[in-house]
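A.B. asks: With the sequence up front, the predicted model follows.
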Amino acid sequence: MKRLSTLTLLITLTVLLIAACGAKKDNNNGGTQDPAASPTEDVSNLPGQAAWDAIKASGKLRIGTEGTYAPFTFHDESGKLTGFDVEIAEEIAKRLGLKAEFIETSWDSIIAGLDAERFDTIFNQVGITDERKEKYDFSDDYIVSKAVLIVAEDNTDIKTFADLKGKKSGQSLTSNLADIARENGAEIVTTDGFNQAIDLLASGRIDATVNDGLSFLDLKKQKPDLPLKIVDEAPDAAKNAALFRKGNEAMIEAVNGALAEIKSDGTYLKISEKYFGADVSK
């Protein structure tokens, strides 16, 4: 009986030892562990991750843009959509393994289109403002520009923004440029965008327009005889970026990563010099 009891004890100890070794082996090879004990932190669970995964699965990034705002987004002589913002967006989409799908719409309805989820983001010289940041999120800025006051070449009444009081200024209603005109007492004449404002100004139907300085310089390069001039310039440069609905941090982080990449490898500078002859990120 004593011999039998000893044998039973040895068998029991052997079974327990084998079980313990098996459990240890399982833990070392992907067995169930306490998540808190994991040595690597899960960083993929950002807000909007599911939405970003769905975009990646679709293979395309839907981008809202005007298509009528040279040199940022416009159609060339062949009818192809091109421009600084268009090329930047295409490069970013390519770095993310996606195809850029542009959806063209007028400026005054473009943000409403983002709200309605017609597109995933907007690349269209969108100025970063405190008012917009309350409802939307931005990527890192990728272009810096100044607002300028444009009038007819023979206009001697308007010399500064303050002279806009009581004058007709052609502006897109939802643009931050319209805010500058409004704050200086101008009577706002609604336009669809830069081109219409310039047409109205050149034909004498408005007195001025507050618009983007880079756009006007590009216009004068294309039409040097156009009888318009810049008489004043905003003291502070405005930063512009891609616009997103709130709650899309995963997508924004990916876009910022791609933007940083094209800046570091020289692609951004190449596009910038193509359209402006300088680095417009500073």
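C.D. replies: Sure thing, it's come through.
A.B. asks: switch to C-alpha atoms for all contacts and neighbour counts from now on
C.D. replies: OK.
A.B. asks: what's near enough to touch Asp232?
C.D. replies: Val148, Leu149, Ile150, Lys159, Thr160, Phe161 (C-alpha atoms under 8 Å, 6 or more residues apart in numbering).
A.B. asks: how far is the helix or strand hosting it from where the chain is centred?
C.D. replies: Asp232 belongs to strand 228-233 when assigned by DSSP states H and E. On the basis of C-alpha atoms, centre = their mean, to the nearest Å, strand 228-233 sits 28 Å off its chain's mean C-alpha point.
A.B. asks: next up, a second structure to put side by side with the first:
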Amino acid sequence: MRAVYARALAVPALLLLPLAVAACGADPVLAPKAGTAGTAPAATGSPAGTGPSINLGPDQKRLRTEKVAAIAAQVPAAVAEDGRLTVGFNGEGAPPLVFPATDDTTLIGAETDLAQLVADVLGLEFAPQTTSWENLFLATKSSKYEVVFNNVTVTEERKDTYDFATYRIDQLGWQVTASSPIKEIAKPADIAGLRVSVGSGTNQEKILLDWDKQNRAAGLKPVEILYYQKYGDVLLALKSGRVQAYFGPNPAIAYNIAVSGDSRIVGTASGAGPSLQGLIAAMTKKDNGLVKPLNEALNTVIQNGRYREVLDRWGLGNEAIPKSEINPPGLPRQAE
């Protein structure tokens, strides 16, 4: 999953949203300027306004869990010898997944919280490292980073070089304003005749165009598609009524709802398309022996409830999985 990023000054209501996030080609997301208000209502994939606050400060008071000796004993000696789990992140920021706190230094978000829990189970110190998106793969291949937690989708091509232990579904969401009469978008007919915004060149655009094609073939009204370069412009268009719905990455939408409460999610879809549920996974170098303890550590925190607490904390409860898998079917190979 590639991310695109943009910094912005704090803006009102519907526009209060951090930096950019991407789901296999996604859309920019705005961030509050460092030093602005450090809390916001929590989200669970529905309108916010109640529940605990999202802490944007450097003192995260992260959820922790206990070491499991039987799993820690499986960690390869090359990883365990320094007592640290070196975890790679894209440091530019993609709220609510991984992004700088209000001190512009400390990495926070759902991905860092989950990595901390995994390190705890393995009995290792969590050692975050940051680099560019592209270099995450190179650094993992060279063993500079022992694992990456950074919204990486499992693909068949990536499985040639890396091993994966899954921890979230790759999900897209349909966003409408809180006052919208639209109650649900679950099938092509639900968008017939609507004005919809989507990111150009993304997986979600492909899905939207396919739905529109099906509607036209069925004699339904076509979709009017509006493209905006920045997610902030999409939010303005939603607020003004120029756009009736936006189709984009679920984490970004969930976070926007968390910090503004002025919109709703009325449907979700797999980021891999209708024939496959895309999966997000911890990525490590292929055959280095680490994927099995990673998988068992993730299943430990899924079972003890810490995993779900982290996702709910960041408004991503609707992306939870019941069990972590090793190297499941991924997005198909690109045609030559």
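C.D. replies: Thanks, I have it. Since the structure is predicted, the reported quantities are computational estimates derived from the model, not experimental observations.
A.B. asks: picking up where we left off before, just the contacts of Asp232 of structure 1: which are in strands?
C.D. replies: Val148, Leu149, Ile150 (DSSP state E).
A.B. asks: Which of the residues you listed lies at the shortest distance from Ser58 of structure 1?
C.D. replies: Nearest to Ser58 of structure 1 among these is Val148, at 40.8 Å by C-alpha to C-alpha.
A.B. asks: and that closest one, how many residues sit next to it?
C.D. replies: By other C-alpha atoms under 10 Å, the residues close to Val148 of structure 1 number 25.
A.B. asks: who are the neighbours in contact with the nearest residue to it once chain neighbours are set aside?
C.D. replies: Nearest non-adjacent residue to Val148 of structure 1, counting by C-alpha to C-alpha, 6 or more residues apart in numbering: Glu233, 4.3 Å away. Shown in contact with Glu233 of structure 1 (C-alpha under 8 Å, 6+ apart): Lys146, Ala147, Val148, Leu149.
A.B. asks: Closest to Gly97 of structure 1 out of those?
C.D. replies: Gly97 of structure 1 lies nearest to Lys146 out of the contacts of Glu233 of structure 1, by C-alpha to C-alpha, at 33.3 Å.
A.B. asks: Give the closest residue to that closest one in space, chain neighbours not counted.
C.D. replies: Leaving aside its chain neighbours, Lys146 of structure 1 sits nearest to Ala237 (4.6 Å; criterion: C-alpha to C-alpha, 6+ apart).
A.B. asks: in stretch 16-25 of structure 1, what's buried?
C.D. replies: Within stretch 16-25 of structure 1, no residue counts as buried by 16 or more other C-alpha atoms under 10 Å.
A.B. asks: tell me how far that stretch is from the chain's mean position?
C.D. replies: Distance, centroid of stretch 16-25 of structure 1 to centroid of chain: 55 Å (C-alpha atoms, centre = their mean).
A.B. asks: From Asp207 of structure 1, how far off is the most centrally placed residue in structure 1?
C.D. replies: Central residue of structure 1 (C-alpha atoms, centre = their mean): Ala242, 1.0 Å from the mean position. In this view, Ala242 of structure 1 and Asp207 of structure 1 are 31 Å apart by C-alpha to C-alpha, to the nearest Å.
A.B. asks: Give the aligned equivalent of Phe89 of structure 2 in structure 1.
C.D. replies: Under the alignment (TM-score structural alignment), Phe89 of structure 2 pairs with Thr65 in structure 1.
A.B. asks: no wait, Leu138 of structure 2
C.D. replies: Aligning on TM-score structural alignment places Leu138 of structure 2 opposite Ala112 in structure 1.
A.B. asks: Give me the buried positions along the helix or strand encompassing its match.
C.D. replies: Counting by DSSP H and E, the element that carries Ala112 of structure 1 is helix 107-115. The neighbour-count check on helix 107-115 of structure 1 (16+ other C-alpha under 10 Å) flags Trp107, Asp108, Ile110, Ile111, Gly113, Leu114, Asp115 as buried.
A.B. asks: Before I go, just wanted to say thanks for your time.
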